[in-house]
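>>> Sequence first, then the predicted structure:
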Amino acid sequence: MNNHYRYIVLGNGNAGFIAAKSIRETDPEGSILIISEEAELTYSRPMLTKTPLRTYDHRKTILYPESWYREARIDVLLNTAVERLDTDSKTVRCGGQEFRYDKCIYALGASNFIPPIKGSDRKEVTSIRTFDDIYSLKRMSVDAENAVVIGGGVIGLETAAELTKYGIQVVVLEALPVLMPRLLDEDTANTLQNTIQSFEIYTNVAVQEIAGDGRVERVVLADGREFPADFVVVSTGVRANTGIAAEAGIECGRAVIIDEFARTSAPDVYACGDCCEYNGANYALWSQATEQGIAAGKNAAGDRVSMGVIDSSMTLNTDEISIFATGDTGKNPELVYETEITDNMHPEHYGVNPKYLQSYEKRFYVDGKLVGATIIGNLTRAQGLKEEILGINREGVSK
């Protein structure tokens, strides 16, 4: 392995992989090294909670085989954490080695945020970020009778729905007054909560302790209520991994700050994915990683490409409900929204809920233009609405 590369990519999540792939598409000859602390090549994180738990096999979710990297002449260094980035000497230190770069892609992703709850460090408490987390959850779910999920976002609800399939009694605890308030309007959030019957959901609650004698036995709320638990899943969002960048003097806010070309404040250093923010926004979504990865890779290789529109839509499919949200669902207090509600019947089926022929659709308009929408039930119209709204977002209507 060389110690000098034309391009060094830090991180092999979707953003880092897409950046490396885009570099190779733009520069067929430049040497590329990907450095990652993970043990495997890039795999699909969304599939962590969209694949049946008991049959999950991370090898089936790896995006490209090892042979692809060989043919693309991309070197990969796994099981190796980045220790230091020096933007003056243009070097990266990791695993006792030092590599020089001409261009660097910072794609170190994010880490799960674990609230400072007493008992959150117990071994029966997990969160979901890597395939190892799913294997841990699989082990804990065997013979378990009760589980608590802290956090009522998409990952939390998908996890809860999956656990109930194995006879586990699940309780979801959400600190906010409604589920997913950044994505859903209050009416849709309430409908979501009321529709789910396979597990209990409690909103507007504060978790005080994860308690037990030797092992997890219960979750205690600040108001004194207790819920039995053999294990706990914490799903309360992520925090960008900015430490290496900040130590290197790269400008950071809540995440590494980039411009429309995925450039950071440091010369020849680009960033993409969950670790960075553009115009103050970091959606931590697969689509963000893809668009920013393309821009970072192509621009590092000498192209001039601005980031594409980021699709911030959300889809949740369980055996009980299908729900979709996209765009601005009435969240900007400075705008005046008009809403339109329709009940639609569709002959087509969609996703995991073929029983749903009917959909409840709520659309949000600003100055007569569609800026956001939610659908409950049949999601046949989801793609069309998303494309229309993304087109409007390109013109800045809902920004």
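Looks like it arrived, so ask away.

>>> rest of the way, CA atoms for contacts and neighbours
Will do.

>>> Show me what the longest helix along the chain packs onto, helices and strands only.
If each helix of the chain is counted by residues according to DSSP state H, the longest one is helix 286-300. Packing partners of helix 286-300 (3 or more CA pairs under 8 Å, 6 or more residues apart in numbering; DSSP states H and E): helix 14-26, strand 97-106, strand 269-271.

>>> now, of those, which is deepest in the fold?
Using mean count of other CA atoms under 10 Å, the stretch among the helices and strands packed on helix 286-300 with the largest mean neighbour count is strand 269-271, at a mean of 30.

>>> circling back to that earlier point, out of the helices and strands packed on helix 286-300, which gets nearest to Gly153?
helix 14-26 (21.1 Å; CA to CA).

>>> Next one for the comparison:
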Amino acid sequence: MTTSPHRIAVIGGGVAAHTLVKAYGTVSAAADASDEASETMIDIFTAEPHAPYRRPEVNKGILLKGKTPADIALPGAPLEAPGVTLHLSTPVTHVDADAHTLTAGGTTYQWDQLVIATGAGPRLLDPTQNTWLNGRDVHYIRTPEHSTALRARLEELGADDTVVVVGGGVLGLEAASAAATIGAAPVHVLEMADEVCSRMLPPAASQWLRERHGENKVSVTCGLDADALAAEIDRLDPAVIVVSVGAVRDTMLAEDAGIAVGAGPGGGVIVDPAGRTSAPDVWAAGDCVEVHGELDGVEVTVRPEDEGSARALGTIVGRQLGAGNTAEAGSYLEEQRRGWTNQYGLMLNTVGEAGLVEGRREQVELSSPEELVVYSVAPAADGSGDVVVGVTTVGRSPEVRAAKGALGTVLAA
């Protein structure tokens, strides 16, 4: 016998949503022959007009290489499975966690389980506080439309023009790399922190990236306060400004529904390591979340912001839903964190906790214009030496490939 149809609603059409639907299908297929099996209807709501795509490719594919949204789309098979409906250009405007309903496109939908995968958007600067924005051609990057418009603009510029990128994080540096590759205009990166990518990378890797940009005629200036930043923009008088100063997690629907959200401007929808929110039958995954849990006996809070994390937590949530919330589907905090960026044809990869915080140090194993190996290390709990907690690499030589497996290795004191 079968039970009544089970309805799952997913808000968001990115990597997390796509991955959880795929994982759900894999797990639930094993239960199809069971007497407990039930028909499941999955509704995916996205405000965008595109089918799910790889968010990193907005920079790496569309901006740099001129690809289209179709070129960077995720495989369609999971979305074409029986019972799955993708609602494009259909933003959700309200969630009632108590009544188990949501409103989208003027229609109310009932759900048994809800997944919030609303992602994040670029942090927008206030032009009243940043007057250098006024009257200028300013671009933010998040969607395919953003990158398509910026690429077209960069192609128009000549050597007498100037491009300024405000923000020296990964996305800002990728935009600078693309601008230097696409057009003839000089490119300047302006960063308020003391180094580029300082949260993601150890100092030696940040310096390595700066050197690669310098070799490609991109000027990078760090350590600017607000006044110095404004003065530098006035001096450069850029034809185009690209602003990349972080992301804001989209928590509005969760907050309005009374679901717990982290404090501060970077706060996300609070979930446990399995993706459960504070509301029954409501889950969350992707860039919109912050994960609270215990790791090695210590309470931690992690705010993911990469494709690998979206895949990892999306998979965990999908497995939970596919097994009726009974399976040991895994813990996000036990997943290895991975990141990557491609600039000037060189792929920089990170695994683990590559950025340095108090108590950690870096150990440079290899550094050249084409290759890099940097370990981020912390004292081993038993005092036997330092343990590798993060690895940053560039290149494909045997030495580099071997170094990628060093995570967790104890280095002799």
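Done, it's in. Please read all numbers here as calculations on a predicted model, not as lab measurements.

>>> ok, back up a step: columns distance to Asp319 of the first structure on top of the helices and strands packed on helix 286-300 of the first structure, output as a markdown table?
Formatted as a markdown table, those follow (distance: least, CA to CA, whole Å):
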| stretch | distance to Asp319 of the first structure |
| --- | --- |
| helix 14-26 | 28 |
| strand 97-106 | 39 |
| strand 269-271 | 38 |
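
>>> Touching, Glu162 of the first structure and Arg54? I think so.
No. Counting by CA atoms under 8 Å, Glu162 of the first structure sits too far from Arg54 to count as a contact (9.6 Å).

>>> So for those two, which residue has more residues nearby?
For Glu162 of the first structure versus Arg54, the count of surrounding residues by other CA atoms under 10 Å is larger for Glu162: 21 against 16.

>>> What's the more buried one aligned with over in the second structure?
Under the alignment (TM-score structural alignment), Glu162 of the first structure pairs with Ala178 in the second structure.

>>> ok, and that match, which helix or strand is that part of?
Taking DSSP states H and E as the criterion, Ala178 of the second structure maps to helix 170-182.

>>> What residues of that helix count as buried?
Neighbour counts over helix 170-182 of the second structure (16 or more other CA atoms under 10 Å) mark 170-182 as buried.

>>> Give me the distance between it and the centre of its chain.
Distance of helix 170-182 of the second structure from its chain centroid, counting by CA atoms, centre = their mean, to the nearest Å, is 17 Å.

>>> Name the residues that touch that helix?
The contact list for helix 170-182 of the second structure (CA atoms under 8 Å, 6 or more residues apart in numbering) reads 59-60, 63-64, 151, 154-155, 163, 165-167, 185-189, 197, 213, 216-218, 242-245, 341-344.

>>> Just the buried residues out of these, in ChimeraX syntax.
To isolate the buried ones among those in ChimeraX, judged by 16+ other CA under 10 Å, type:
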select :59,60,63,64,151,154,163,165,166,167,185,186,187,188,189,197,213,218,242,243,244,245,341,342,343
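
>>> and Ala373 of the first structure, which of the helices and strands packed on helix 286-300 of the first structure is closest to it?
Closest among these, once you apply CA to CA, is helix 14-26, at 27.1 Å.

>>> quick one, strands of the stretch 51-200 of the first structure?
All strands of the stretch 51-200 of the first structure, identified by DSSP state E, counting those that start in this stretch, fall at 74-77, 82-86, 91-94, 97-106, 110-112, 125-127, 146-150, 169-173, 200-202.

>>> mean shift between the first one and the second structure?
Mean deviation of strand 74-77 of the first structure from its aligned counterpart in the second structure after superposition (mean CA distance after the TM-score superposition for the first structure): 0.7 Å.

>>> counterpart of Met314 of the first structure in the second structure?
With the correspondence set by TM-score structural alignment, Met314 of the first structure lines up against Gly339 in the second structure.

>>> these two touch, right, that match and Asp306?
Yes. Here Gly339 of the second structure reaches Asp306: they are 6.7 Å apart, a contact under CA under 8 Å.

>>> quick revisit: mind checking which of the contacts of helix 170-182 of the second structure are in helices?
Those of the contacts of helix 170-182 of the second structure lying in helices (DSSP H): 64, 151, 154-155, 213.

>>> what residues are up against the counterpart of Gly105 of the second structure in the first structure?
By TM-score structural alignment, Gly105 of the second structure lines up with Gly95 in the first structure. Residues in contact with Gly95 of the first structure, defined by CA under 8 Å, 6+ apart, are 80-83.

>>> Save these as CSV, and put in distance to Asn204 of the first structure too.
Putting those into CSV (distance: CA to CA, whole Å) gives the following:
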residue, distance to Asn204 of the first structure
Thr80, 41
Ala81, 38
Val82, 39
Glu83, 40
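
>>> Which single one of these is nearest to Arg70 of the first structure?
Distance ranking of the contacts of Gly95 of the first structure against Arg70 of the first structure, using CA to CA, places Thr80 first at 19.2 Å.

>>> This completes my enquiry, with thanks.
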